[in-house]
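Trainee: just the structure for this:
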Amino acid sequence: MPIKIDGALPARRALEAENIFVMTSERAMHQDIRPLEIAIVNLMPAKIDTEIQLLRLMANSPIQVNIDLLHTESYTSRHSSPAHLERFYTTFSRVEKKRYDGMIITGAPVETLPFTEVDYWDELAAIMEHSKKNVYSTLHICWGAFAGLWYHYGIDKLLLSHKLTGVFEHRRMDDHSPLFRGFDDCFPLPHSRYTGIDEAALKRIPRLEILARSKEAGSAVIQAQTGRQIFITGHFEYDADTLAKEYQRDTEKGLDVPTPAHYFPQDNPNAFPISTWRAHAHLFFSNWLNYSVYQATPYDLGSLKPMFEEEQQ
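Mentor: Next up, the predicted model:
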């Protein structure tokens, strides 16, 4: 949350130069507060696990957050109870006239397929198109990040020679990004994917800013439109044992997957892993809700400006 100070205080200029949000007394007098409206497009098979992970990270906000859970209409999940979806979820066709302060598009286990061959691609493309005019800030996670980068910017994914799995060290590339306020210079982040980013194509688009990168995992946090689009190739939301469960699942299927790197104690798959990223995960989501959503979204969502309005003019 911002600190409230006299607008004439000399410290104001120094703090603003460091990209620290301060609110003048004059603005505070006219501030209105309402609940944030957030949509979660949950594409993961284990929907309840993903719900818990994401809601846990957003529950530490001092602002009330209203959540709409969305599932796809064009594809029926085989791993989710129809009764659960009917009771707790809605679909895009039911909310397409609604505007949101924020949206989260999760990962999905379809990354080796071409985007247009994914059963629900047309529906997801419609959601992403809708987000440009009707969502203030959209957070894309893992496959959702690759899908968003391809749909919005034409950056294709690259198939890796083996699964990238583990907890990798990342370095902040922007010391003043509000998303990393309170972060250490280096931080751990889990990854679990078979694809990577076309880094050369990424760097050719000046509107895309790489905020965090790993020597082993590549570009991990990318921002566009001054925080209105954020792409994360990893999983801040993962529980301590999520990679372990995925590793066990893959090996039981007979898949040739590497042991998750920098994850199990002494690299022993029989040892219970310890989370080293939980604090940064909570901080990242708190920063996203505060700086990319709450501090920036208009009070009246009806006055929301299209994301690419400046480019269209």
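Trainee: can we go C-alpha only for contacts and neighbour counts from here?
Mentor: Fine.
Trainee: from residue 293, how far off is residue 272?
Mentor: 36 Å (C-alpha to C-alpha, to the nearest Å).
Trainee: run this one through as well so I can compare:
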Amino acid sequence: MPIRVPKELPAIKVLEKEKIFVMDEDRAMHQDIRPLEILILNLMPKKDETEVQLLRLLSNTPLQINVEFLHMSSHETKNTSSEHLNRFYHQFKEIRNEFYDGLIITGAPIEQIPFEQVDYWNELQEIFEWSKSHVFSTFHICWGAQAGLYYHHKIDKYLLNQKLTGIFEHDVLNHTWSILKGFDDIFYAPHSRYTGIKRSDVDRIEELEILVESREAGIFLIGNKNNRAFYATGHLEYDRETLEQEFKRDQQKGLSPSLPKNYFPNDNLADQPKLRWHMAASLLFSNWLNYAVYQNTPYDLTELLEEKNRK
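Mentor: The predicted model follows:
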């Protein structure tokens, strides 16, 4: 799939080495089609790494996609340069009158902080509310999923006894959902979090359904029955080395982290972790783009606002 991004975005060089077709703005202007408009709200500290991970996953369909990035203006980013943000990212005030086929909201390493104490919570609530009338389908990841469930459905997170980290086996509970087309009964996915969601809290919401669950890691994927919102509590977008990097980062902070489960062969840090989740990651995101977004989104996105006004 041709992903259309700014020509100078550093992630392009990484993706091109992987033979992923990235289309710059100049070439895309010569294709007479309406591409999907996808917005990524990147809440992760190392934004360049997350850019590569998500753009890689969005590359697995024949659809042309315009990708834009959003960051929180009410939060000071310490791990990404202001030059990078100013050049490649929007602030919410700049795009609040725009419409998008899809929105991806990433995780953030702040699960232990109550939502209302997050410094950008007010701004994020604005974005959640705006998305109801300006975005067709939203994919929430990890803390982004917990925040979305809290805002839209009053489902709160709860603190785990210790950090959940590792690669876990997951069971597909309902194959009839289009976002799970082509999935085997069981697949693997990474988790990295201190908090969880209770099944009983999700089950009481009529419009939500738990689609994928793990015996060890709990709920993984929740879908809104109108295909307009999905909530993934894990990190299928993670690279092979991401959990290792997080483990070593926590060691350097003196946190005495537990070794990620089912990750290092024989729990030996000297052995390279096996990559067992990228096929599922590619399939999940391509299914979301194709079935939840492309086949259902209106050609004229302003109809989203008209739809909300009619309700």
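Trainee: residue 272 and residue 293 of structure 1: who's more crowded?
Mentor: For the pair residue 272 of structure 1 and residue 293, the greater number of neighbours falls to residue 293 (25 against 13), based on other C-alpha atoms under 10 Å.
Trainee: how close does the host helix or strand of residue 168 of structure 2 sit to structure 1?
Mentor: Using DSSP states H and E, residue 168 of structure 2 maps to strand 158-172. Comparing strand 158-172 of structure 2 with its match in structure 1 after superposition yields a mean distance of 0.4 Å (mean C-alpha distance after the TM-score superposition for structure 1).
Trainee: packing partners for that strand?
Mentor: Strand 158-172 of structure 2 sits against strand 186-196, strand 208-214, with contacts defined as 3 or more C-alpha pairs under 8 Å, 6 or more residues apart in numbering; DSSP states H and E.
Trainee: so which bit of structure 1 is stretch 104-116 of structure 2 matched to?
Mentor: Counting by TM-score structural alignment, stretch 104-116 of structure 2 pairs with residues 104-116 of structure 1.
Trainee: buried ones in that stretch?
Mentor: Within stretch 104-116 of structure 1, the residues scored as buried using 16 or more other C-alpha atoms under 10 Å are 104, 105, 106, 107, 111, 115.
Trainee: now the helices for the stretch 51-200 of structure 2?
Mentor: 82-88, 92-95, 121-134, 143-153, 199-203 (DSSP state H, counting those that start in this stretch).
Trainee: identify whichever of the ones you listed lies nearest to residue 299 of structure 2.
Mentor: Proximity to residue 299 of structure 2 (C-alpha to C-alpha) singles out helix 121-134 among the helices of the stretch 51-200 of structure 2, at 13.2 Å.
Trainee: what helices or strands is that closest one leaning on?
Mentor: Secondary structure elements in contact with helix 121-134 of structure 2, counted by 3+ C-alpha pairs under 8 Å, 6+ apart, are helix 143-153, helix 303-310.
Trainee: that helix vs helix 143-153, what angle?
Mentor: Using axes from the mean of the first three to the mean of the last three C-alpha atoms, to 10 degrees, the inter-axis angle of helix 121-134 of structure 2 relative to helix 143-153 is 70 degrees.
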